[in-house]
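Student: Can you look at this prediction? I've put the sequence above it.
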Amino acid sequence: MTAQPVVGTNPPAKRTRRIGRSSVLLLGVVLVPTALNIVFNSYGALTVDGALRMAFATVAGQTVAILSAITALVLTVKRGYAWPAIVAFAIITAVVVGLAVSSIAAAGDTLLSRLDSIAQVNELNG
């Protein structure tokens, strides 16, 4: 007797769950920057540490927003979406990057004005 060849049946491959482009945008552009600003806000008297913490939280949140918008654009291109979707996400990315850069610049100006206010109060108190 000869052994019969066994046709192997491979179990179906697990599909990895893909994260959506809109989820990346929602999390990275809205939720993470908002959470960082809430967590690192100075709820007491304004101090140098508090002013620096708030400025760095703004910069970190906007950096995450920029990276998230770029990631959503890369996902759109890599997954082979149609040209209108790619153009739409390119426009969204450009808008997010522009607003984030202006927000980072505003955070620097706000930090300087807060540090000036702190210095004036310290001068009046001292």
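Tutor: That came in fine, so what should we check first?
Student: all contacts plus neighbour counts: C-alpha atoms, from now on.
Tutor: Noted.
Student: what's the helix or strand harbouring residue 112 packed up against?
Tutor: Residue 112 is part of helix 83-125, with elements assigned from DSSP states H and E. Under the contact criterion of 3 or more Cα pairs under 8 Å, 6 or more residues apart in numbering; DSSP states H and E, the helices and strands touching helix 83-125 comprise helix 48-78.
Student: Let me see the contact set for the closest residue to residue 63 other than its chain neighbours.
Tutor: Counting by Cα to Cα, 6 or more residues apart in numbering, residue 100 is the residue found nearest to residue 63 once chain neighbours are left out, at 7.4 Å. Contacts for residue 100 were tallied using Cα atoms under 8 Å, 6 or more residues apart in numbering; they are 62, 63, 65, 66.
Student: So which of the residues you listed is the closest to residue 39?
Tutor: Sorting those by how near they are to residue 39, with Cα to Cα, puts residue 62 at the top with 14.9 Å.
Student: take the one below as the second:
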Amino acid sequence: MSAEAVHGQTVVKPQRRIRRSTVLILGVVVIPAVLGLALNSYGPLTVDSALRMAAAAVAGQTIAILSAIAAVILTIKRRQNLAVIIIIAVLIIGNALNTMGAAGESLISWLDLIAEVDRRHGQ
């Protein structure tokens, strides 16, 4: 904490604490959703848009994993109930890895679809 002398008295300013719930909500829900919406393909499916959408999904889930790890670190640092947050972190990480795998499968499917359309139109 920081202290300042004011008229012979010491005033202690409390430091702002980052809340675990804020880290988890932003990192697991808000940021991945914003990335997905910002990098989604709202037009025809192209190789660029397929790669962009898959990259957004992987980036969002990477942020979710890092947020879960950050929440565990905050819990250890503050000496709070570790068991509950570890269970939550394992669930988040497992879901994120599953979502990353699904993004890879979707990318392969999209690229196959693009290749099939190009073959049918003789490009």
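Tutor: Everything's here; your move. Remember, predicted model here, so these are calculated numbers, not experimental data.
Student: Can you give me the TM-score here?
Tutor: Overlay of the two chains. TM-score (TM-score structural alignment, normalised by the length of the second structure): 0.91; 116 aligned residues with a Cα RMSD of 1.1 Å.
Student: returning to what we had before: now do the same for the residue nearest to residue 63 of the first structure: its match in the second structure.
Tutor: Residue 100 of the first structure is assigned residue 96 in the second structure as its aligned equivalent, the criterion being TM-score structural alignment.
Student: how close does its match sit to residue 77 of the second structure?
Tutor: With the distance defined as Cα to Cα, to the nearest Å, residue 96 of the second structure ends up 24 Å from residue 77 of the second structure.
Student: Please apply the same query to residue 17 of the second structure.
Tutor: If you measure residue 17 of the second structure against residue 77 of the second structure using Cα to Cα, the figure is 12 Å.
Student: One more: residue 2 of the second structure?
Tutor: The gap separating residue 2 of the second structure from residue 77 of the second structure is 19 Å, by Cα to Cα.
Student: One more: residue 91 of the second structure?
Tutor: To residue 77 of the second structure, residue 91 of the second structure is 21 Å away according to Cα to Cα.
Student: now residue 35 of the second structure
Tutor: Distance of residue 35 of the second structure to residue 77 of the second structure, given as Cα to Cα: 30 Å.
Student: the more surrounded of the two?
Tutor: residue 35 (17 against 9; other Cα atoms under 10 Å).
Student: Which neighbouring elements make contact with whichever strand or helix holds that one?
Tutor: When elements are defined using DSSP H and E, residue 35 of the second structure is found to belong to helix 31-38. Counting contacts by 3+ Cα pairs under 8 Å, 6+ apart, helix 31-38 of the second structure packs against helix 47-78.
Student: Specify, as a residue range, where the helix it packs on falls in the first structure.
Tutor: Using TM-score structural alignment, the match for helix 47-78 of the second structure in the first structure runs over residues 48-79.
Student: Off-centre distance for the matching stretch?
Tutor: The gap between the average C-alpha position of stretch 48-79 of the first structure and the chain average comes to 3 Å, counting by Cα atoms, centre = their mean, to the nearest Å.
Student: go on, stretch 26-45 of the first structure?
Tutor: The chain centre lies 11 Å from the centre of stretch 26-45 of the first structure; the measure is Cα atoms, centre = their mean.
Student: One more: stretch 14-33 of the first structure?
Tutor: 10 Å.
Student: Compute the first-to-last residue distance for it.
Tutor: Between the opening and closing residues of stretch 14-33 of the first structure there is a gap of 34 Å (Cα to Cα).
Student: Quick check: the helix holding residue 35 of the second structure compared with the first structure, mean distance?
Tutor: Helix 31-38 of the second structure: mean distance to aligned residues in the first structure after superposition is 0.4 Å, counting by mean Cα distance after the TM-score superposition for the first structure.
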